[in-house]
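Asker: following is a predicted model, sequence given first.
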Amino acid sequence: MKPNEIRNNFHGITALRAIAASVVLIVHSSALLSFNHEISKLVILTNIGVDIFFIISGFIITYAHWNDFGRGAQGVKGFIRKRFVRIYPMYLLFTLITALALFMMPQLFFSLKSSFELLFSSLLFLPSKMANGDVTLLLAVAWTLSYEVAFYAIFSIAMLFNRRMALVVTSVALIAWSSLSLIQQDNYISNYFFTTLPIEFLVGMIICIIFKTSSSIPSIAPLTSGVLVVIAIITLYYLFFIAGFDTSELRSNTRFIYFGIPALIIFISFFNTPYSKKSTIRKVVEVIGSASYVTYLSHFLIIGVIKFIMKVIPGTQQLPLAITVIASCIICTVAGVFIHIYIEKPAISFFRKKKTREAIEN
């Protein structure tokens, strides 16, 4: 273990989570609250938040379980439980809230139709095909979790092997998964899952492997970080608007290029940055970053409430779109932090204590 690794809590990654969540809020607030306003083409660039999250996931899962390989079924069981506790309770909560809202106020939803089949498949992270051709989960923004869960499944199986073999197995599986996107698919579920996006998990894993096996990796200075972010923005703009990639599909096979490459540069610019000396800024960034998961899950519903209120209150639809989007992002962020502190953290603590009690009793 490198000397600085003991105290390295990756505060830069926490900040990156906060940034990724914020840019996702921008694109969805702009799309859902635009009313008659024209949306800038630049807004679509904020979709990069998803790709940043995927790279973070590949890095963090590998880093957090670096010493857990080769422990047999018990190690796999522990990994699955930790991942379940981390993602499923909040996903279940917001999926059920969405199901209730869809049942009671179907007019607020575009293509979704309330059904038990839609709810059941969504709880298993499997998409359903709507009458208009949309392929989605009940909680639409949670499509990324379908990929996360598949990644966890691959990683958990690989944990049966020693570290070296496990990392090889996981890498080969992710490459094979991505390669399936090159084969013509004949049903909506395979079309949904088989894209090149798993490469972004692999990129995060590779960065972690380099970090863990290198004798010394210096922290990234703020100036260097800023320069890399500028390079990422220029790269993003070039690949998106000039290079001519097809960006019409949410899970496009070229997405890992025009979003993935800039996301990689941004990740590198943040992941090993030094601890902020300004305690107030540090605390704000940490709480927003820690709440990023529930902010991501809840923001569609919250934006929906904002849209409903704006339809009721005269004059609000005429507000400049920039002001509406900023207000929406603030409201969604504050709501996410509140949910994180008062619901998510207690829920995670409850399940972890329950596991401890079970271990003692056994």
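Answerer: Perfect, I can see it now.
Asker: could you use CA atoms for every contact and neighbour count after this?
Answerer: Will do.
Asker: from Pro89, how far out is Phe338?
Answerer: 16 Å (C-alpha to C-alpha, to the nearest Å).
Asker: ok, Tyr188 next?
Answerer: Note on Tyr188: its distance to Pro89, by C-alpha to C-alpha, is 27 Å.
Asker: show me the strands in the stretch 1-150 of the chain, by range?
Answerer: Taking DSSP state E, counting those that start in this stretch as the criterion, the stretch 1-150 of the chain carries its strands at 128-129, 135-136.
Asker: Met104 - how many residues pack around it?
Answerer: Neighbours of Met104 under the rule other C-alpha atoms under 10 Å: 11.
Asker: ok, Ala280 - how many residues close by?
Answerer: No Ala there; residue 280 is Thr. Thr280 has 10 nearby residues by other C-alpha under 10 Å.
Asker: now do the same for it: helix, strand or coil?
Answerer: Reducing the assignment at Thr280 to three states with DSSP: H, G, I helix; E, B strand; the rest coil gives helix.
Asker: OK, contacts around it?
Answerer: Applying C-alpha atoms under 8 Å, 6 or more residues apart in numbering to Thr280 gives no contacts.
Asker: this is the comparison structure:
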Amino acid sequence: MQDTLHSQSLAASPAPRAPDVIRNLQILRFLAASLVLFEHAQYEGVTKAYLDAAHYKVVDFFFWPGGVDIFFVISGFIMYTIGRQSFGKPGAAGQFILRRIVRIVPSYWFFTALMVLAAFVLKDSVSHGAMSAADIVRSLLFIPYLNAYGTYYPVLSLGWTLNYEIFFYALFAAALAFPRSTGLRLIAGALCLIGLLGMAGWVTMPVVEFWFNSIVIEFAFGIGLGWLYQKGTRLPVWSGLGLFAIGVILVIVAKHFKLDITALDYRALWLGLPALMMAAGLVFIERPENNGPVMRALVFGGDMSFALYLSHPFAINITGLVFGRLGLTSIPLFIIAAMTVALIGAALFYLLFEKPVTAFLNARLRQNKTTQSIDIAGKVKS
């Protein structure tokens, strides 16, 4: 099961904007998505029979799937930031879950449906094409299962990270029933205990073992980072950038010593902690006044990072089909073209589908909440 976390990357960690840290967090999200995009574009490039792999040297000094771990740290940070005032309040858990569903489900279901369609229409070009009706239902409901290939990938294989996200959201929602200090201890303690049990390899029951993975500790890292940020922790710019650089270097060192092969069970340590350093380095040097065109472009990249995460496999495969038809063989050209198509496609999907659909559903949630409040007030008054 652990091997499945190495062979596929991502987590897009869908998260709403936190106004006081949006810029650097969004940039980090864009960076994380780009790492995964490069990993998958390069992998497809070297495995396509019609591309010239003999004259291409694989760029593998960095563990590119580590973008997942960055996303998970960011997710913990954001969930604490948006939920810290909701602990102990009636109805907070339900509202939290509803907003998470609005944020994740429409786009994820869209691309899952597209994958199902592609699996039937393009059987020879789409991997993980073997699926049952039960597989599709479990994928849509974020329920892990062993597929026909003996892995825990859902129909849209990238969705394995969203299964962890939903698991984290459920734990966080349960913690909202308690006062903040108690709730935070419960959620952090649960995540660390589950991760440590997974690290020790003590849980081997099929399907259940999926949840018991050290990677869930990274959500706790993000919660701790959010707590420090709200307490006012800040760093000078060069100190923050230095901390970010140390995190990058540690991942390079871990990759050099092949920890991605020999120590995947301890992923939260050799990859999660550097991801935490990278996140902290950028978050603690946040400068809201910086809002130039480059900054706005990078922030937009963060805005569309969830769309990029979900859509990029389709963009890569489309690029591969075009290269095959045209007889193009250059892997560097393929990677550049695939990443360009993926970025353009993600931007269009974000602007035309994800953003308006999310805004519409959130407006409906606010309207329903207001109506319920009026109804309750009327009953109390009467």
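Answerer: Alright, I've got the coordinates. For clarity, every value in this text was computed on a predicted model and none was experimentally measured.
Asker: deepest in the core, which of the strands of the stretch 1-150 of structure 1 is it.
Answerer: Most buried of the strands of the stretch 1-150 of structure 1 by mean neighbour count (mean count of other C-alpha atoms under 10 Å) is strand 135-136; its value is a mean of 21.
Asker: test my guess that Ser181 of structure 1 contacts Pro198.
Answerer: No: checked against C-alpha atoms under 8 Å, the pair Ser181 of structure 1 and Pro198 is beyond contact range at 10.4 Å.
Asker: look at those two and report which has more neighbours.
Answerer: Pro198 (26 against 19).
Asker: tell me how far the more buried one lies from Ile80 of structure 1.
Answerer: Look at Pro198 of structure 1 and Ile80 of structure 1: by C-alpha to C-alpha, they are 19 Å apart.
Asker: do the same with Ile233 of structure 1
Answerer: Going from Ile233 of structure 1 to Ile80 of structure 1 by C-alpha to C-alpha gives 36 Å.
Asker: same thing with Phe241 of structure 1?
Answerer: Phe241 of structure 1 is 41 Å from Ile80 of structure 1, by C-alpha to C-alpha.
Asker: more crowded one of these two?
Answerer: Remark: of Phe241 of structure 1 and Ile80, Ile80 carries more neighbours, 17 against 14, as counted by other C-alpha under 10 Å.
Asker: in structure 2, what sits opposite that one in the alignment?
Answerer: Applying TM-score structural alignment, one finds that Ile80 of structure 1 aligns to Ile97 in structure 2.
Asker: and if you look at Ser40 of structure 1?
Answerer: Match for Ser40 of structure 1 (TM-score structural alignment): Val58.
Asker: residue contacts, its match?
Answerer: The neighbourhood of Val58 of structure 2, defined by C-alpha under 8 Å, 6+ apart, consists of 42, 46.
Asker: measure it to Trp64 of structure 2 for me?
Answerer: 12 Å.
Asker: then Leu171 of structure 2?
Answerer: Leu171 of structure 2 is 28 Å from Trp64 of structure 2, by C-alpha to C-alpha.
Asker: repeat for Ile97 of structure 2
Answerer: Separation of Ile97 of structure 2 from Trp64 of structure 2 (C-alpha to C-alpha): 30 Å.
Asker: do Pro293 of structure 2 as well
Answerer: Counting by C-alpha to C-alpha, the gap from Pro293 of structure 2 to Trp64 of structure 2 is 27 Å.
Asker: can you check His256 of structure 2 too?
Answerer: Look at His256 of structure 2 and Trp64 of structure 2: by C-alpha to C-alpha, they are 13 Å apart.
Asker: out of Leu171 and Trp64 of structure 2, which sits in the busier spot?
Answerer: Taking other C-alpha under 10 Å, Leu171 of structure 2 and Trp64 do not tie; Trp64 has more neighbours (23 against 18).
Asker: so what's that one closest to, chain neighbours aside?
Answerer: Using C-alpha to C-alpha, 6 or more residues apart in numbering and skipping the chain neighbours, the partner closest in space to Trp64 of structure 2 is Leu35 (5.2 Å).
Asker: aligned counterpart of His340 of structure 1 in structure 2, please.
Answerer: Checking TM-score structural alignment: His340 of structure 1 goes with Tyr350.
Asker: do you know how far its match is from Pro356 of structure 2?
Answerer: Applying C-alpha to C-alpha to Tyr350 of structure 2 and Pro356 of structure 2 gives a distance of 8 Å.
Asker: neighbour count for the two, which is higher?
Answerer: The residue with more neighbours, out of Tyr350 of structure 2 and Pro356, is Tyr350; 22 against 12, by other C-alpha under 10 Å.
Asker: can you tell me the SS state at Ile234 of structure 1?
Answerer: Three-state call for Ile234 of structure 1 (three-state DSSP): helix.
Asker: which residue lines up with Ile257 of structure 1 in structure 2?
Answerer: Counting by TM-score structural alignment, Ile257 of structure 1 lines up with Leu269 in structure 2.
Asker: Phe194 of structure 1 too?
Answerer: Using TM-score structural alignment, Phe194 of structure 1 sits opposite Phe212 in structure 2.
Asker: list the contacts for its match?
Answerer: Phe212 of structure 2 neighbours (C-alpha under 8 Å, 6+ apart): 194-199, 203.
Asker: secondary structure element holding the residue lying closest to it once chain neighbours are set aside?
Answerer: Distances taken as C-alpha to C-alpha, 6+ apart put Gly198 closest to Phe212 of structure 2, at 4.3 Å, once the chain neighbours are dropped. Element membership for Gly198 of structure 2, per DSSP states H and E: helix 180-200.
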